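# Predicted model, plus sequence, below.
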Amino acid sequence: MEKVRPKKHLGQHFLTDLSIAEKIAASVTGHQGVRKVLEIGPGMGVLTDFLIKGGWDLKLIDIDKESIAYLHKKYPELSENIIEADFLRYDLGKIMGGDYIIAGNFPYNISSQIFFKVLENRDQVLEVVCMLQKEVAKRIASPKGNKDYGILSVFLQAYFDIDYLFSVPPGVFSPPPKVDSGVIRLTRNGVAVLDCDEKLFFRVVKMGFGTRRKTLRNALKSLNLSDELKKDPVFDKRAEQLSVSEFISLTNKLQASWKQ
């Protein structure tokens, strides 16, 4: 079969190192006994081969027509499970049903959007094992107080335990990206619902990091902070200094002050 041409506008960098593909596939644990795996952007199936060997109940989704045609030829036994679609726009409940795992070598240009989609489907996505730009991978796994810690760190860490697994150099891709890559694993934690108003929590986090060099007193000033609330020491801190639980506490303090 003819190889698929990597397309720049789709952010395609095909992994060529089989040992790394095998290592990524081996990092899928099957959290809570889940066997269904949705692979995003399988390309020519380098990772797919090892997921099949692992015995996972596999479905593939790719927006690239050329990749889809290649995958149908390579895996005729998976024909009904190969989906040509934009992952970001697709109703995942239609194709997966119940709990499932997401795996893949994520296109760098949409990796953050993929994770926001994961958050939307967090009640069904119990595990994510993926490779993406190292900078983004580090950001997602970063603890509070680190310069990499940000909005996506807080949102994902609220619902997932996150492990940075290993780094990958550019030379094992075709074409090589200009940056290093990183592999991370997200495992759903036991939090079904945050112990606060979730919409307000998301708003507070976004506002806090929107002007991350400012103290929370200044970053959140448009939220009608009472003079009494402003005295709370938490407002002397910057957003990057707060853990998920501290953002939850801050959200509850804000809501309580508005009811007084």
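Great, that's in hand.
# Every contact and neighbour count from this point should use C-alpha atoms.
Will do.
# Can you show me the strands along the stretch 101-250 of the chain?
125-133, 160-168, 173-174, 181-188 (DSSP state E, counting those that start in this stretch).
# Columns distance to D17 and mean neighbour count on top of those, output as JSON lines?
Formatted as JSON lines, the strands of the stretch 101-250 of the chain follow (distance: least, CA to CA, whole Å; neighbours: other CA atoms under 10 Å):
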{"stretch": "strand 125-133", "distance to D17": "13", "mean neighbour count": "25"}
{"stretch": "strand 160-168", "distance to D17": "10", "mean neighbour count": "18"}
{"stretch": "strand 173-174", "distance to D17": "7", "mean neighbour count": "15"}
{"stretch": "strand 181-188", "distance to D17": "13", "mean neighbour count": "23"}
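# Quick one: closest of those to Y149.
Distance to Y149, taken as CA to CA, is lowest for strand 160-168 among the strands of the stretch 101-250 of the chain, at 12.9 Å.
# try this one next to it:
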Amino acid sequence: MTGSDDLRDPDALIRRAKRGNPEFDQHFLVDDRVLDRLPGYLPEAADRSHVLEIGGGTGALTDRLLAAAPADGQVTVVERDPDLVGFLREEFADAIESGALTVIGGDALEVDLPKFSASVSNLPYGASSEIAFDLLPRNRPLVLMFQQEFAERMVAGPGEDDYGRLSVSAQHYADVEIVEHVPAEAFDPRPRVDSAVVRCTPREPEYEVADESFFLRFVKALFTQRRKTMRNAVRNTGHISGLETPDAVVDAAEESLMSKRAGTVSPAEFAALAQLARQVDPGVGDRGG
């Protein structure tokens, strides 16, 4: 691994790149200490043979990922700002020529992502949720930078104020934990909010889900009525979940569960209720969006 003195200075990269396009809502991470730590947040047993970075920016993190890669490892960077794509290809021409780095120009939600073994990314704030839920089902270790509020919602547990649809959905795919809080002054330009680094370690859920699409849609529906009891939430959201017989689901479920509110229901309880809903209304998986 390259020593820290040999790594590119993030401020110098920004100067050489003449920044990016402000229309892309870019906030470049410039704190060397945070940048140096990010690759090390991958789980110890993670396969580092092909690391994906989404939102390469001016390449400060890219540089650290290349330095941390094994001898025959690869890094792929996706960047949608065409000016920065050109800059990255020029700045890292040697790594590209050697096959250690690939730079893909385009929106991460629109391009075909390569097969990768892990991802370490400072995600663009505006698309962080969509990108995260594109990556999570791929069952790979992830180290992702989010707005702090979003990160806290991802890791929240039942009964906590931040617990919601995002918590259940993220924790369905992985063990999620905040590994570092990052202040706004670590970025240039400085965003209005603080950030946090979330580590996602993939694992199978502790419960069975026969129809993942319906399960996630069902959870989404119930959290639109989080202030209502589960009884009322199930009845009021059939148009979202796709249930045609919500009353039958309520009647078949345990009274103790129906008396709770969504914010106190565990992922396993949501899963069991979704399974029950499919038994009561077998065609539910064919309906809804």
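That came in fine, so what should we check first? Not measured: the values here are computed from a predicted model.
# center of the first structure - which residue?
The first structure has F115 as the residue nearest its centroid, 3.2 Å off, counting by CA atoms, centre = their mean.
# nearest to D197 of the first structure, of the strands of the stretch 101-250 of the first structure?
Nearest to D197 of the first structure among the strands of the stretch 101-250 of the first structure is strand 160-168; the distance by CA to CA comes to 18.4 Å.
# Superpose on the second structure and give me the mean offset of that closest one.
Taken against the second structure, strand 160-168 of the first structure registers an average deviation of 0.7 Å after superposition, with mean CA distance after the TM-score superposition for the first structure.
# That strand aligns to what range in the second structure?
Using TM-score structural alignment, the residues of the second structure aligned to strand 160-168 of the first structure are 174-182.
# hmm, who's touching that stretch?
By CA atoms under 8 Å, 6 or more residues apart in numbering, the residues outside stretch 174-182 of the second structure that reach it are 34, 41, 136, 148, 151-152, 154-155, 170, 194-205.
# can you rerun that using 10 Å?
The contact list for stretch 174-182 of the second structure (CA atoms under 10 Å, 6 or more residues apart in numbering) reads 29, 31, 34, 37-38, 41, 136-137, 139-148, 151-152, 154-156, 167, 170-171, 193-205.
# swap in stretch 50-59 of the first structure?
Residues outside stretch 50-59 of the first structure that contact it (CA under 10 Å, 6+ apart) are 18-19, 21-26, 28, 30, 34-40, 42, 45, 48, 78-83, 95-96, 100-103.
# Among the residues you listed, which lie within strands?
Of the positions in those, 36-40, 82-83, 100-103 sit in strands, assigned by DSSP state E.
# Just the helices from the first structure, written as ranges.
Applying DSSP state H to the first structure gives helices spanning 18-26, 46-53, 65-74, 92-95, 111-120, 134-141, 151-159, 198-210, 216-219, 227-230, 244-259.
# Which one of the ones you listed lies nearest to P170 of the first structure?
Comparing the helices of the first structure under CA to CA, the one sitting nearest is helix 134-141, at 10.6 Å.
# Superposed on the second structure, what's the mean shift for that closest one?
Mean for helix 134-141 of the first structure is 0.7 Å (mean CA distance after the TM-score superposition for the first structure).
# what's that helix aligned against in the second structure?
Using TM-score structural alignment, helix 134-141 of the first structure pairs with 148-155 in the second structure.
# how about the matching stretch: buried residues?
Under the neighbour-count criterion of 16 or more other CA atoms under 10 Å, stretch 148-155 of the second structure has 148, 150-155 buried.
# what do you get for stretch 17-36 of the first structure?
Neighbour-count burial for stretch 17-36 of the first structure, counted by 16+ other CA under 10 Å, picks out 20-22, 24-25, 27-31, 34-36.
# How about stretch 199-217 of the first structure?
201-202, 204-209, 212, 214-217.
# Next, format the strands of the stretch 101-250 of the first structure as CSV and append distance to L60 of the first structure.
Compiled in CSV, the strands of the stretch 101-250 of the first structure are given as follows (distance: least, CA to CA, whole Å):
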stretch, distance to L60 of the first structure
strand 125-133, 14
strand 160-168, 23
strand 173-174, 20
strand 181-188, 19
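# what's the closest of the buried residues of stretch 199-217 of the first structure to S111 of the first structure?
Closest to S111 of the first structure, out of all of those and judged by CA to CA, is K206, at 18.3 Å.
# Aligned counterpart of the closest one in the second structure, please.
With TM-score structural alignment as the criterion, K206 of the first structure lines up with K220 in the second structure.
# For the closest residue in space to its match that isn't next to it in sequence, which residues are in contact?
Excluding the flanking residues, the one nearest K220 of the second structure by CA to CA, 6 or more residues apart in numbering is R165, at 5.7 Å. When contacts are counted by CA under 10 Å, 6+ apart, R165 of the second structure touches 153-154, 171, 216-224, 226, 262-263, 267.
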